[in-house]
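Undergrad: Let me see the structure of the following:
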Amino acid sequence: MIPVNTPLLDGNEKAYLAECIETGWISSEGPFVKRFEGEFAHAVGRQHAIACANGSGALDIAVAAAGIGPGDEVVMPTFTIISPAASVVRAGGTPVLVDCSSETWNMDVAQIERRITPATKAILVVHIYGLPVDMTGVLEIARRHNLVVIEDAAEMHGQYVHDRPCGSFGLISTFSFYPNKHVTCGEGGMVVTDDEVIAEKCRGYRNLCFQAKRRFVHEELGWNYRMTNMQAAVGLAQLEKLESHVIRKRQIGERYLNRLEGTPGIVLPPTEAEYAKSIFWVFGLLVEEGHPLSSGDVMKALGERKIGTRPFFYPMHQQPVFQKQGLFLNESYPVAETLSERGFYVPSGLGLTDSQIDEVADALKQIMASV
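TA: Alright, predicted model coming up:
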């Protein structure tokens, strides 16, 4: 079996975990948490980093710290994982959607301004798959309309927009450390900001809003979203190898591109924009419109060859859970719908070997030529 993701854990992970066990510091009180936070903040050019249990928790914290609540609208992409929209809805806010660009698969910045109303409080950016959002345009729109920018950089460890790292834009940015990310703790997340007041709010929301002088007296509701010392130990070891991980991911992407170029029925992923080159977090593909095989057919055929795949995100405006709440009724976003219907991604984890890449590419070419 070639899994859709194989993490690479060949640095100091074992040594740092052994230190946690030997010292007994396994909870969120351990020293690796602060070390990881400090090194991560430096890596993404932020003043403050707040480690937490997972990327979805980071979004919950960020949305709360930004003051999103009932009556507030948040402009965001429809083509994304559900977590950002879920955080807004749980806070009482209303997601207002924009379609994505067919050239980058990211939210179409040109559509943002027309979705702004007097109730708009924030723009929630989600960088998708390999290329980031054009943050220059987003920040200019936010400045003109006095809006908060929340940046979900979960998939963009080590990526840049021009010469600025993803995660350094807007009021708050968030990351995920799920196993398929360039930096993984197994599970984990991070909130980063340059605002000291916001950072302190985030620390409180992460830790049940305990108070320093009256621990069990609560003025606000928070979450138990703490990161353990063991997670942070693995994350720190991973962060030490981020540069080499980015290089390897781009090598994987380039090898796939070379092997699959010209394959009938397959559309290769976007590789660059004016402001960035793809980091190939995943290697996504589209089945050409009108091809006899659907993306589901191709994924099934690859699965029969013991090759893992995943479908593309399902758009927020089509999510049953949101439609049941009366959200996004009769809304249509054709680019996102096309990507979701025709898109999938193949194995592209850091542990993937060149021979496995070639095996996947050969299998895909055979499948597409079989009809």
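
Undergrad: From here on, just use CA atoms for contacts and neighbour counts.
TA: Will do.

Undergrad: which residues of the stretch 51-200 of the chain fall in strands?
TA: Shown for the stretch 51-200 of the chain, the strands assigned by DSSP state E, counting those that start in this stretch span residues 73-77, 94-98, 120-126, 148-152, 160-161, 164-165, 172-176, 189-193.

Undergrad: will you turn those into a markdown table that also has distance to E272 and mean neighbour count?
TA: Formatted as a markdown table, the strands of the stretch 51-200 of the chain follow (distance: least, C-alpha to C-alpha, whole Å; neighbours: other C-alpha atoms under 10 Å):
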| stretch | distance to E272 | mean neighbour count |
| --- | --- | --- |
| strand 73-77 | 20 | 27 |
| strand 94-98 | 21 | 24 |
| strand 120-126 | 17 | 25 |
| strand 148-152 | 20 | 26 |
| strand 160-161 | 11 | 20 |
| strand 164-165 | 16 | 16 |
| strand 172-176 | 22 | 30 |
| strand 189-193 | 26 | 29 |
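
Undergrad: what's the spacing between the residue nearest the centre of the chain and S355?
TA: Nearest to the mean C-alpha position of the chain, counting by C-alpha atoms, centre = their mean, stands A154 at 2.8 Å. Distance of A154 to S355, given as C-alpha to C-alpha, to the nearest Å: 28 Å.

Undergrad: Looking at the strands of the stretch 51-200 of the chain, which is nearest to G45?
TA: strand 164-165 (7.0 Å; C-alpha to C-alpha).

Undergrad: how far is the closest one from where the chain is centred?
TA: 16 Å (C-alpha atoms, centre = their mean, to the nearest Å).

Undergrad: Could you give me the buried positions within the longest helix seen in the chain?
TA: Ranked by number of residues, the top helix in the chain under DSSP state H is helix 242-260. Across helix 242-260, burial judged by 16 or more other C-alpha atoms under 10 Å covers 242, 245-246, 248-250, 252-253, 255-257, 260.

Undergrad: And this one, please, so the two structures can be compared:
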Amino acid sequence: MKNNKFLPLAIPDLSGNEEKYLNSCLKSSWISSKGIFIDRFEKKFAEFTGTKYAISTSNGTTALHLVLSALGCGPGDEVIVPDLTFMATANAVTYTGAKPVLADVKRDSWSINIGEIRRKISGRTRGIIAVHLYGNPADMEEILQIAGEHNLWVIEDAAEAHGAGIKIAGRWKKVGSIGIAGIFSFYGNKIITCGEGGMVTTGNRDLAEKMKILRDHGQDPLKRYYHPVVGYNYRLTNMQAAIGLAQLERINHFLKAKEKIAAGYRQKLERVRGLKFQEQNPGKKSVCWLFSMTIEPPYKLTRDQLMAVFEKNAVECRPFFHPLHTMPPYHEKKAYKEAEFLAGHGINLPSFVTITDSQIERVTEIIKHYASN
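TA: The predicted structure follows:
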């Protein structure tokens, strides 16, 4: 079982037009926040998600802060977010002066619990952030219904879910095209990457135009160096967009490879007692960002013990996110039972698009070695 060659969690595949497009930037000298690749990347990403507008940003966190700011979110407001998500989801709300209100998730889908949303709505609630955790879409139809009943907006945090879809009113829609806006991350371990980068998608023209102004220091697009509002420097560079465009050209290839990876893990591990996978709903099309599962009895090891075994065998894995309520900025004494369980039992396995069958076999053989009889 021992193999000392390091097997990483994620490796970007940069074997397409990335180098060609980067060299084009260098030769043209357009290397900063203007250039043809920014426009092309935004246009093609809007087409991919089925939205009218896509606004590129410096990363996924700034994308979320940008849309919240453009929506006028601020002090005195509350925004409902799932307790189990990456810290940036709540932080972006906090940046505006608003308060993130935490809601527990569901044990089977790992997504925000609809009943919890209803319980957390108050007179101060402005909106809901639906996180498509680890590539599995949240229950958007129900979330939109609740939002409509209370005149709330819905933002999709699709940082981990490029290409995922959900059936709404009998029609398939891609994540990022369902709420008032969606946000995506292009960090180095995401389904597509430009090193660092983000995108906001929306069908709302006024919101898109406002975000473009706020992204560029609040500058009037028709009056250079005149700033009618306080904005931010949240722009993507032409070089980053060049990489992003090259990645986007192959996203369907990446998604098919990821689907095969997930199927391979499931097929090899489905009979191991104590391992549970994220719920697969026929009304949703999940994508495999990182293949993820929970570990519980009768499996012989705890999640942390298995991670220690992986470390000894030079296999990189990682635990699920810590629940927001367990960390100092958002600490609450209240128990969030499901988020706590998933955070204590969940693990992400190596899932890069070029992983081989033998490498998946190496990971699964370690897991099966400690299976109960």
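
Undergrad: Mind checking the TM-score on these two?
TA: Scored against TM-score structural alignment, normalised by the length of the first structure, the superposed chains reach a TM-score of 0.94; 364 aligned residues with a C-alpha RMSD of 1.6 Å.

Undergrad: still on that earlier bit, looking at the buried residues of helix 242-260 of the first structure, spot the one nearest P3 of the first structure.
TA: Minimum distance to P3 of the first structure across these is 14.7 Å, recorded for I252 (C-alpha to C-alpha).

Undergrad: my guess is that closest one meets S348, correct?
TA: Yes: I252 of the first structure lies in contact with S348 (C-alpha atoms under 8 Å); the separation is 6.8 Å.

Undergrad: Identify the residues contacting the counterpart of the residue nearest to the centre of the first structure in the second structure.
TA: Superposed on the second structure with TM-score structural alignment, A154 of the first structure falls opposite A159. Shown in contact with A159 of the second structure (C-alpha atoms under 8 Å, 6 or more residues apart in numbering): 60, 132, 183-186, 190.

Undergrad: From I295 of the second structure, how far off is the closest residue to A161 of the second structure other than its chain neighbours?
TA: For A161 of the second structure, ignoring the flanking residues on the chain, the nearest one in space by C-alpha to C-alpha, 6 or more residues apart in numbering is G135 at 4.0 Å. Using C-alpha to C-alpha, one gets 19 Å for the distance from G135 of the second structure to I295 of the second structure.

Undergrad: more crowded one of the two?
TA: G135 (26 against 22; other C-alpha atoms under 10 Å).

Undergrad: So what does that one match up with in the first structure?
TA: Using TM-score structural alignment, G135 of the second structure pairs with G130 in the first structure.

Undergrad: Same check on A208 of the second structure?
TA: A208 of the second structure maps onto A199 in the first structure, by TM-score structural alignment.

Undergrad: Surely that match and M190 touch.
TA: No: in this structure A199 of the first structure lies outside contact range of M190 using C-alpha under 8 Å: 11.3 Å.

Undergrad: Between these two, which contacts overlap?
TA: With C-alpha under 8 Å, 6+ apart as the test, A199 of the first structure and M190 both reach 49-50.

Undergrad: how far away is the alignment partner in the second structure of Q251 of the first structure from Y53 of the second structure?
TA: When the second structure is aligned by TM-score structural alignment, the residue opposite Q251 of the first structure is K260. Per C-alpha to C-alpha, K260 of the second structure is found 31 Å from Y53 of the second structure.

Undergrad: got it, and K43 of the second structure?
TA: From K43 of the second structure to Y53 of the second structure the distance is 7 Å (C-alpha to C-alpha).

Undergrad: what about those two, which has more around it?
TA: Shown here are K43 of the second structure and Y53; by other C-alpha under 10 Å, Y53 has more neighbours (24 against 17).

Undergrad: give the contact list for L207 of the second structure.
TA: 67, 70-71.

Undergrad: which one among those residues gets closest to I366 of the second structure?
TA: When the contacts of L207 of the second structure are ranked by distance to I366 of the second structure (C-alpha to C-alpha), V67 comes first, at 43.4 Å.

Undergrad: Which residue in the first structure aligns with the closest one?
TA: Checking with TM-score structural alignment, V67 of the second structure has A62 as its match.

Undergrad: Not counting its neighbours along the chain, what's nearest its match?
TA: Distances taken as C-alpha to C-alpha, 6+ apart place I172 nearest to A62 of the first structure, at 6.4 Å, with adjacent residues excluded.

Undergrad: Let me know the distance separating the closest residue to I146 of the second structure other than its chain neighbours from A147 of the second structure.
TA: Closest residue to I146 of the second structure apart from its sequence neighbours, by C-alpha to C-alpha, 6+ apart: R118 at 7.4 Å. Per C-alpha to C-alpha, R118 of the second structure is found 10 Å from A147 of the second structure.

Undergrad: So which of the two has more stuff around it?
TA: Using other C-alpha under 10 Å, the more surrounded residue of R118 of the second structure and A147 is A147, with 20 against 15.

Undergrad: and the more buried one, what pairs with it in the first structure?
TA: Matched by TM-score structural alignment, A147 of the second structure corresponds to A142 in the first structure.

Undergrad: what does E42 of the second structure give?
TA: Checking TM-score structural alignment: E42 of the second structure goes with E37.

Undergrad: That's all I had, so thanks and see you.
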